[in-house]
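> using only what follows, build the 3D model:
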Amino acid sequence: MAFLILFLFALLYVAARPAFTIQCRTCTGVNIECTGTLTTCSSEYDTCHLIFTEATLSGKTLKTTRRSCTTQKSCIPGDIFMHLANGYQETGQSLCCTTDDCNAANFTVPAWNEILNGKQCPSCSAESPNTCQQETINCMGSEDRCFTREIGSTIQKGCATRSFCANSFAITFSESLILSSQTIQCGNEDVPGITNTAPESRWLCLQIFSGFLIAKPFLQCFF
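Predicted structure coming up:
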């Protein structure tokens, strides 16, 4: 009888305990330091996420950072690489971790690997109503996917890694600087035409604080 009472007490204790929560840094930054604020995540989140990228074109660099709460299932880690025929490229990394404050770490952008890997993709970049004039480019390093990304009225096609497909940023302007809505499709088949759609399609829509408007003149170099 005493054992049964202890067993029932243990069940009640477990049931009464609060759900597991993790604490993560949260912030979004464009060309500014983004260390984030330590936040207690909602109970549905069990993972901290850190994404950082550098976009380059004609010697100019645009840096983005995002620290957030997420789930292990949806967090896709790995090196972020993509490039287009016009010389535009993005490199960075997605980090996933499961202990408190683990996404506060500093980061280093991975070195660009220019070794051709044998894969080819169609590539172009154009803003409507201009036609996206495709040409074939050679993929490099770990770029194993062809992607098509639409950012508002702009379309881009080129080579990319899986982590880019899952974590890409889309930055444009309206009345204020925003991370704009985007659609991205990725396929791992070689194509001289349209890429296949893969499950890694993502949609992103995040408002950035008005203080980030300092980046506006620079961003206009990219889009």
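> C-alpha only now, for contacts and for neighbours.
Fine.
> next, the contact list for the residue most central in space within the chain, please.
With distances taken as C-alpha atoms, centre = their mean, Asn167 lies nearest the centre of the chain, 2.0 Å away. Listed by C-alpha atoms under 8 Å, 6 or more residues apart in numbering, the contact partners of Asn167 are Ile51, Ile76, Ser94, Arg202.
> can you pick the most crowded of these?
The most crowded member of those, judged by other C-alpha atoms under 10 Å, is Ile51 (25 neighbours).
> for the nearest residue to that one once chain neighbours are set aside, helix, strand, or coil?
Excluding the flanking residues, the one nearest Ile51 by C-alpha to C-alpha, 6 or more residues apart in numbering is Ser94, at 4.5 Å. Following DSSP: H, G, I helix; E, B strand; the rest coil, we place Ser94 in the strand state.
> okay, now Asn106: neighbour count?
Counted with other C-alpha under 10 Å, the neighbours of Asn106 add up to 7.
> so it belongs to a strand, correct?
No - assigned with three-state DSSP, Asn106 falls outside any strand and is coil.
> quick one on the thing from earlier: I'd like the contacts of Asn167 laid out as CSV, including distance to Ala16 and secondary structure.
Shown next, in CSV, are the contacts of Asn167 (distance: C-alpha to C-alpha, whole Å; DSSP: H, G, I helix; E, B strand; the rest coil):
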residue, distance to Ala16, secondary structure
Ile51, 36, strand
Ile76, 33, coil
Ser94, 36, strand
Arg202, 37, strand
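> another one to check against the first:
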Amino acid sequence: MKLLLTLCFTCALLITAESLNCHVCANQNCSTSTSVACPAFSVCSTVTLLRRSGTSTTVTVNKNCSTLPSCPSLLGSETEWSVNQGFAREARRQLCCITNDCNMRTLAVPNSVINGRQCPGCASSAESLNGSCNATVSCEGVEDRCFNSTTLNSTQLMIRGCISNNLCVLQAIFGDLLSGSIDITCGAPCSYRMSTLLLTFAVAAHKVLL
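Predicted coordinates for the structure are as follows:
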């Protein structure tokens, strides 16, 4: 498997050594883009990023010449990942490719539908700073794991919440999303939120058994 991955990576490097044209955003909101010649060993990238802090949500589109290390997904394969701390969330949908102008398309906004899973989290940045997190986070979109982490830089933070499984194996990307050096533990199964009807049924059944 390691040999196969090495061969694939080497082939990708040889391909990207050739001249490649990619689309680059022509204005701040990327409503238009232009084709430019990229440096050697580049790949084309298109990213739609969703950031939420408190009640404020922003969506940013970026198209550019990128590098293979900044593309965690398979070339030509659209990938979505997300991390949700409760009081803040960041989700990305990304496509990296190696044919001329293959990043012209604008990707859809990452999924924000609550998926029924729940994880321990922080209610605010203040709780994260003082390590007193005791909230519950409703997971959204592709978030299918719980995570718990602490930063390794000068400011010690408790960071926990929901995460997509693909970020659990890409901790370097995860650290970039949270703007810091971190040590994370994730992969614990999330619990599905019990509906009111199911809860009522469970209570009734318990009473019958008693």
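> surely the residue nearest to Ile51 of the first structure and Ser74 touch.
No - applying C-alpha atoms under 8 Å as the test, Ser94 of the first structure and Ser74 come out as separate, 11.8 Å apart.
> does anything pack onto the longest helix seen in the first structure? Which helices or strands?
Taking DSSP state H as the criterion, the first structure has its longest helix at helix 2-16. Packing contacts for helix 2-16 of the first structure, counted by 3 or more C-alpha pairs under 8 Å, 6 or more residues apart in numbering; DSSP states H and E, involve no helix or strand.
> tell me the helix or strand right after that helix.
Scanning forward in sequence from helix 2-16 of the first structure by DSSP states H and E, the next helix or strand is strand 23-30.
> all the helices of the first structure, in order from the start?
Remark: helices assigned in the first structure by DSSP H are 2-16, 162-167, 216-219.
> what's the closest of the contacts of Asn167 of the first structure to Arg162 of the first structure?
Closest approach between the contacts of Asn167 of the first structure and Arg162 of the first structure, by C-alpha to C-alpha: Ile76, at 8.3 Å.
> if you drop the residues flanking it in sequence, what lies closest to that closest one?
Distances taken as C-alpha to C-alpha, 6+ apart place Ser163 nearest to Ile76 of the first structure, at 6.1 Å, with adjacent residues excluded.
> ok, now how distant is the one you found from Thr39 of the first structure?
25 Å (C-alpha to C-alpha, to the nearest Å).
> what does Pro110 of the first structure give?
Taking C-alpha to C-alpha as the criterion, Pro110 of the first structure is separated from Thr39 of the first structure by 28 Å.
> report how many residues lie close to the residue nearest to Ile76 of the first structure.
22.
> and it, how far is that from Arg25 of the first structure?
21 Å.
> what sits against the residue nearest to Leu177 of the second structure when sequence neighbours are not counted?
Ranked by C-alpha to C-alpha, 6+ apart and with sequence neighbours excluded, the top spatial neighbour of Leu177 of the second structure is Glu90, at 7.1 Å. Applying C-alpha under 8 Å, 6+ apart, we find Glu90 of the second structure in contact with Leu49, Leu50, Arg51, Arg52, Ser82, Val83, Asn84, Leu177.
> then Phe81 of the first structure?
Residues in contact with Phe81 of the first structure (C-alpha under 8 Å, 6+ apart) are Gln89, Glu90, Thr91, Gly92, Trp112, Ser142, Glu143, Ala160, Thr161, Ser163, Phe164.
> now with 6 Å, please.
Residues near Phe81 of the first structure by C-alpha atoms under 6 Å, 6 or more residues apart in numbering: Glu90, Thr91, Ala160, Thr161.
> distance of it from Leu4 of the first structure?
Distance from Phe81 of the first structure to Leu4 of the first structure, by C-alpha to C-alpha: 59 Å.
> also Asn130 of the first structure?
The spacing between Asn130 of the first structure and Leu4 of the first structure, counted by C-alpha to C-alpha, is 75 Å.
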